[in-house]
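> This is the structure alone, sequence omitted:
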């Protein structure tokens, strides 16, 4: 009975069937690998955008508070102890947020963005300077790093 199945015609059909199944498995494996790679890239992209957004939001809050202090310094109009305390609290919260997201950003953002965040953290720790000089230096550092990170984000969103 088996001898009748082993004809050249049946053998050729078996080879065609095996080749079709093998080809289908290869295509399926390649398609799954491509889909998983794409999914991983998109997840990483989402995480990078989220980290960059969190950093920029923290920088924005720090810039706003620093600008309020600069405005008071330049105009000579003091808003009072309660406002100072509230601003100081907001500053500490925003700085803590920046420090927290900087750790995550260090893991997933490109090296250039990581370096910018490190430079900003160092600039924000500068002490021993006169208050007005510190405010101006902080404003300059926040503005420069904010602009650099925005540019990085724009390039990243475009896929450059």
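Thanks, I have it. The model shown is predicted, which means the values in this text are computed figures rather than measured ones.
> all contacts plus neighbour counts: C-alpha atoms, from now on.
OK.
> Which other helices and strands does the longest helix seen in the chain contact?
Counting by DSSP state H, the longest helix found in the chain is helix 8-75. Other helices and strands packing on helix 8-75, by 3 or more Cα pairs under 8 Å, 6 or more residues apart in numbering; DSSP states H and E, are helix 81-108, helix 131-158.
> what residues are up against the residue nearest the centre of the chain?
The residue lying closest to the centre of the chain (Cα atoms, centre = their mean) is residue 48, at 2.6 Å. Neighbouring residues of residue 48 by Cα atoms under 8 Å, 6 or more residues apart in numbering: 105, 108-109.
> Tell me the spacing between it and residue 74.
From residue 48 across to residue 74, the span is 38 Å (Cα to Cα, to the nearest Å).
> Next: residue 119.
Distance from residue 119 to residue 74, by Cα to Cα: 27 Å.
> neighbour count winner among the two?
Neighbours were counted for residue 119 and for residue 74 using other Cα atoms under 10 Å; residue 119 has more, 13 against 10.
> Helix 81-108 and the helix or strand that one falls within, what's the angle between them?
Element membership for residue 119 (DSSP states H and E) is helix 111-124. Here helix 111-124 runs at 150 degrees with respect to helix 81-108, directions being taken by axes from the mean of the first three to the mean of the last three Cα atoms, to 10 degrees.
> Put this next to the previous one:
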């Protein structure tokens, strides 16, 4: 379709130009027919031009929307992965599986906070994503914001880790919806 529109427009415009030249070179009784033919060709060219512009604008809008949706989705996934990595490090330290320095733990905590801010920003933009995806992201954001009070830091880390991992796995399965 894309290649045929310029060709059709070219044929119509060439025929119209030939008709105009013919009007001035051979004036006779068939001028009325030529003027009518020229008018129809002009109107046809305008209709095809309009259709071509509408098609191009719609294609541009759909591509931009897809880019925006893909960007939002990838930012949400990247933030969740970073939160999950930071949470795993904190969990390993808390359970004694691997001990880290205080500065290292502060850095990991900061990484988690930055990733959470990025996730919250992506969650705000996720309302434009398909319902199945946006509902998961918005639910996780609500769950992280409204966590119950836990008895220990380990319970809090475990709870956040489970929420993040479940949402991450579910979102990765839903990528085909974009």
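Arrived safely. The shown structure was predicted, so the numbers you read here are calculated from the model rather than taken from an experiment.
> circling back: of the contacts of residue 48 of the first structure, closest to residue 34 of the first structure?
Nearest to residue 34 of the first structure among the contacts of residue 48 of the first structure, counting by Cα to Cα, is residue 108 at 21.7 Å.
> The closest one: what's it in contact with?
44, 47-48 are the contacts of residue 108 of the first structure under Cα under 8 Å, 6+ apart.
> Residue 118 of the second structure versus the counterpart of the residue nearest to the centre of the first structure in the second structure, what's the distance?
Matched across to the second structure, residue 48 of the first structure falls on residue 69, judged by TM-score structural alignment. Distance of residue 69 of the second structure to residue 118 of the second structure, given as Cα to Cα: 15 Å.
> Turn the helices and strands packed on helix 8-75 of the first structure into CSV, columns for distance to residue 40 of the first structure.
Listed next are those as CSV, based on distance: least, Cα to Cα, whole Å:
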stretch, distance to residue 40 of the first structure
helix 81-108, 13
helix 131-158, 16
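> Select, out of those helices, the one closest to residue 16 of the first structure.
helix 131-158 (46.1 Å).
> quick check: angle from the closest one to helix 8-75?
160 degrees.
> quick one: contacts for the counterpart of residue 102 of the first structure in the second structure?
Per TM-score structural alignment, the equivalent position to residue 102 of the first structure in the second structure is residue 123. With contact set as Cα under 8 Å, 6+ apart, residue 123 of the second structure has these partners: 76, 134, 137-138, 141.
> Just the buried ones from those residues?
76, 134, 137-138, 141 (16 or more other Cα atoms under 10 Å).
> quick check, nearest of those residues to residue 49 of the second structure?
Nearest member of those to residue 49 of the second structure, counting by Cα to Cα, is residue 134, at 38.2 Å.
> which non-adjacent residue is nearest the aligned residue in the first structure for that closest one?
Applying TM-score structural alignment, one finds that residue 134 of the second structure aligns to residue 114 in the first structure. Nearest residue to residue 114 of the first structure in three dimensions, chain neighbours excluded: residue 106, at 5.4 Å (Cα to Cα, 6 or more residues apart in numbering).
> which of the residues in stretch 117-130 of the first structure are buried?
For stretch 117-130 of the first structure, by 16+ other Cα under 10 Å, it's 117-118, 120-121, 123-124.
> Okay, buried residues for stretch 26-46 of the first structure please.
Of the residues in stretch 26-46 of the first structure, residue 45 count as buried by neighbour count, 16+ other Cα under 10 Å.
> okay, the buried residues of stretch 117-130 of the first structure in TSV with distance to residue 156 of the first structure next?
Converted to TSV, those look like this (distance: Cα to Cα, whole Å):
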residue	distance to residue 156 of the first structure
117	17
118	20
120	20
121	23
123	25
124	26
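> from those residues, which single one is nearest residue 154 of the first structure?
residue 117 (16.8 Å).
> Residue 141 of the first structure versus that closest one, what's the distance?
10 Å.
> surely residue 130 of the second structure meets residue 177?
Yes: the criterion here is Cα atoms under 8 Å, and residue 130 of the second structure meets it with residue 177 at 7.1 Å.
> ok, back up a step: relative to residue 166 of the second structure, how far out is the match of residue 102 of the first structure?
Relative to residue 166 of the second structure, and taking Cα to Cα, residue 123 of the second structure is found at 16 Å.
> same thing with residue 103 of the second structure?
In terms of Cα to Cα, residue 103 of the second structure sits 29 Å off from residue 166 of the second structure.
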